[in-house]
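Colleague: Could you look at this predicted model? Sequence included:
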Amino acid sequence: MKSLDEQVLVITGATSGIGLSTARMAARKGARLVLAARDSAALDRLVEELRAGGAEALAVPTDVGRHDEVAALGRAAVGRFGRIDSWINNAGISIFGRNADVPLEDQQQLFQTNFWGVVHGSLVALQLMKDGGGAIINLGSELSDRAVPLQGMYSASKHAVKGYTDALRMEIEKDALPLSVTLIKPAGIDTMFIPHARNYMPHEPELPAPLYAPEVVADAILYAAEHPQRDIFVGGASKLVSLEARTMPGLLDRFMNLIMFS
């Protein structure tokens, strides 16, 4: 694993929240960046900001739910910098509401971004990095191990990301490829997560405390880019939720029903 100042990083969902913090932190550490998001204007502003600070960065507008656009992202990265050392599948969206109240079209769109975006990115990264090596880093959640009410499809997508990441890791290990595969599992993070989510409840949702800064997740992501890791919990609450989900799932159901709806 190269040090960050020798790496080329691809980051999806780079214009807000965890992706934005990761891009800025990686730029300060000297990495060369290929940044993807759907908002081309926001991408251009971010690249201008990073270049003004002396970083090398390339903006590639991308809808991660479309495999052809993710493949084009990979080609653009290799075309500009000659290789990719770490690929970070970070893009994600959420929906708040009871499963029966959320239109199927919205649920399918969420899965297209949160799950298929990870699949598309992982497959493109595998194809482009299998000879040179590096890290594939997927953003899961504390909800990769435990579902919560009112974010049913988001929870399902993060469960699916975990299952896919674990299966991909085994296949890479079986083929003895020089790739590290890491799942990042943050707790609640203080970002624009709620304003960017679609809400089918009568009131604006609120994430339960504790909330952690996105820079804490960015630090974990960049650590995984330099050090092979299987899973990284970000925030003590994430590790606690995972432990409770394994040891007392029924009790946790009742506790969440008591507090999460309010």
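Modeller: Received it, and whenever you're ready, just let me know what you need.
Colleague: all contacts plus neighbour counts: C-alpha atoms, from now on.
Modeller: Fine.
Colleague: Can you list the helices and strands that whatever helix or strand residue 121 lives in packs against?
Modeller: Assigned by DSSP states H and E, residue 121 belongs to helix 116-129. Under the contact criterion of 3 or more CA pairs under 8 Å, 6 or more residues apart in numbering; DSSP states H and E, helix 116-129 touches helix 67-81, strand 86-89, strand 134-139.
Colleague: is it possible to export those to TSV including distance to residue 204 and mean neighbour count?
Modeller: Listed next are those as TSV, based on distance: least, CA to CA, whole Å; neighbours: other CA atoms under 10 Å:
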stretch	distance to residue 204	mean neighbour count
helix 67-81	33	18
strand 86-89	28	28
strand 134-139	25	27
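Colleague: try this one next to it:
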Amino acid sequence: MKTLKKIGSQVIVLTGATSGVGLITARKAAALGARLVLVARGEDALHKLAEELREHGTEVITVAADVGKHEDVAAVAQAAIDRFGGFDTWINNAGVTIFGRHDDVPLEDHRRLFETNYWGVVHGSLAAVAHLRQNGGAIINMGSESCDCPLPLQSAYVASQHAIKGFTDTLRLELEQEKAPVSVTLIKAAGMDTPIVTHAKNFLHVEPRQASPLYDPS
């Protein structure tokens, strides 16, 4: 395994960069001196964050992309290579949830969640491996504690988290077998105080809330 660079010497690709864990991660990585490729769907939020970080001297580019689309993610990797000559760490952080009983959530919404949560991780991981296999580095996939357990009223989300775990664990084993210089990490976060609930679709008759305790991601 190739030794990973210090964060201050890295180029980091970060999806879901404009809110929650992604926003905190972007600010902390910038404070440590990393160069950043920030990815989200909303251009305005990306540009606002980029300007904030540039005021403190961070080198940053933004790419508006839907991680559920393979071609969008491929464009992210190419943008990082064009600007910085490559990247050292790729963080698949973009994610959404849906609240509702299993038979109340429309299949279209269930599938769209998988496009972001599961396929976003797959697209990002494959793009990262294609570059890191030769150059070395790290892939970090953001999961949750529901990778390993059920979570009533969020069946689509939980299913996507189980899929993320299965894909990530298998990817790690395959890269270890070929002795590729790539670290693969799955973070199984507990409940955190982020906007994921306010951004979620809700098919319940009440406003959803995350169960306590909620951790401050900062």
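Modeller: Yep, it's here. Since the model is a prediction, treat every value here as computed from it, not as a measurement.
Colleague: Which among the helices and strands packed on helix 116-129 of the first structure is found nearest to residue 9 of the first structure?
Modeller: strand 86-89 (4.9 Å; CA to CA).
Colleague: equivalent range in the second structure for that closest one?
Modeller: Using TM-score structural alignment, the residues of the second structure aligned to strand 86-89 of the first structure are 89-92.
Colleague: Report the mean deviation for the matching stretch after fitting onto the first structure.
Modeller: When the first structure is overlaid, stretch 89-92 of the second structure sits 0.2 Å from its aligned residues on average, using mean CA distance after the TM-score superposition for the first structure.
Colleague: just how off-centre is that stretch within its chain?
Modeller: Here stretch 89-92 of the second structure is found 7 Å from its chain centre; the criterion is CA atoms, centre = their mean, to the nearest Å.
Colleague: what do you get for stretch 58-73 of the first structure?
Modeller: For stretch 58-73 of the first structure, the distance to the chain centre is 15 Å (CA atoms, centre = their mean).
Colleague: Okay, now it: how far is its last residue from its first?
Modeller: 10 Å (CA to CA, to the nearest Å).
Colleague: What span of the second structure is that stretch aligned with?
Modeller: By TM-score structural alignment, stretch 58-73 of the first structure lines up with residues 61-76 in the second structure.
Colleague: ok, back up a step: closest one to residue 52 of the first structure among the helices and strands packed on helix 116-129 of the first structure?
Modeller: Using CA to CA, those put helix 67-81 closest to residue 52 of the first structure, at 18.8 Å.
Colleague: orientation of that closest one relative to helix 116-129 in degrees?
Modeller: Here helix 67-81 of the first structure runs at an angle of 40 degrees relative to helix 116-129 (axes from the mean of the first three to the mean of the last three CA atoms, to 10 degrees).
Colleague: Quick check: the residue nearest the centre of the second structure vs residue 126 of the second structure, distance?
Modeller: Nearest to the centroid of the C-alpha atoms of the second structure, with distances taken as CA atoms, centre = their mean, sits residue 93, at 1.3 Å. From residue 93 of the second structure across to residue 126 of the second structure, the span is 15 Å (CA to CA).
Colleague: Repeat that for residue 206 of the second structure.
Modeller: Here residue 206 of the second structure is placed at a distance of 39 Å from residue 126 of the second structure (CA to CA).
Colleague: just residue 52 of the second structure next, same as before
Modeller: To residue 126 of the second structure, residue 52 of the second structure is 30 Å away according to CA to CA.
Colleague: can you check residue 7 of the second structure too?
Modeller: In terms of CA to CA, residue 7 of the second structure sits 22 Å off from residue 126 of the second structure.
Colleague: Contact partners for residue 46 of the first structure?
Modeller: Taking CA atoms under 8 Å, 6 or more residues apart in numbering, we find residue 46 of the first structure in contact with residue 15.
Colleague: Leaving out chain neighbours, which residue sits closest to the equivalent of residue 120 of the first structure over in the second structure?
Modeller: Aligned counterpart of residue 120 of the first structure in the second structure: residue 123 (TM-score structural alignment). Distances taken as CA to CA, 6 or more residues apart in numbering place residue 70 nearest to residue 123 of the second structure, at 5.7 Å, with adjacent residues excluded.
Colleague: Where does stretch 28-36 of the first structure end up in the second structure?
Modeller: Matched against the second structure by TM-score structural alignment, stretch 28-36 of the first structure falls on residues 31-39.
Colleague: How about stretch 164-172 of the first structure?
Modeller: Matched against the second structure by TM-score structural alignment, stretch 164-172 of the first structure falls on residues 167-175.
Colleague: Okay, buried residues for the matching stretch please.
Modeller: Neighbour-count burial for stretch 167-175 of the second structure, counted by 16 or more other CA atoms under 10 Å, picks out 168, 171-172, 175.
Colleague: Out of the residues you listed, flag the one nearest to residue 198 of the second structure.
Modeller: residue 168 (27.6 Å).
Colleague: Helices along the stretch 151-262 of the first structure, start to end?
Modeller: Assigned by DSSP state H, counting those that start in this stretch, the helices in the stretch 151-262 of the first structure fall at 152-174, 193-196, 214-226, 236-247, 249-259.
Colleague: so the third one versus strand 134-139, what angle?
Modeller: If you take the same axes, to 10 degrees, helix 214-226 of the first structure sits at 150 degrees to strand 134-139.
Colleague: Check the longest one too.
Modeller: Counting by the same axes, to 10 degrees, helix 152-174 of the first structure lies at 160 degrees to strand 134-139.
Colleague: Export the buried residues of stretch 167-175 of the second structure as TSV, with columns for distance to residue 62 of the second structure.
Modeller: Compiled in TSV, those are given as follows (distance: CA to CA, whole Å):
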residue	distance to residue 62 of the second structure
168	26
171	27
172	28
175	29
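Colleague: Much appreciated, bye for now.
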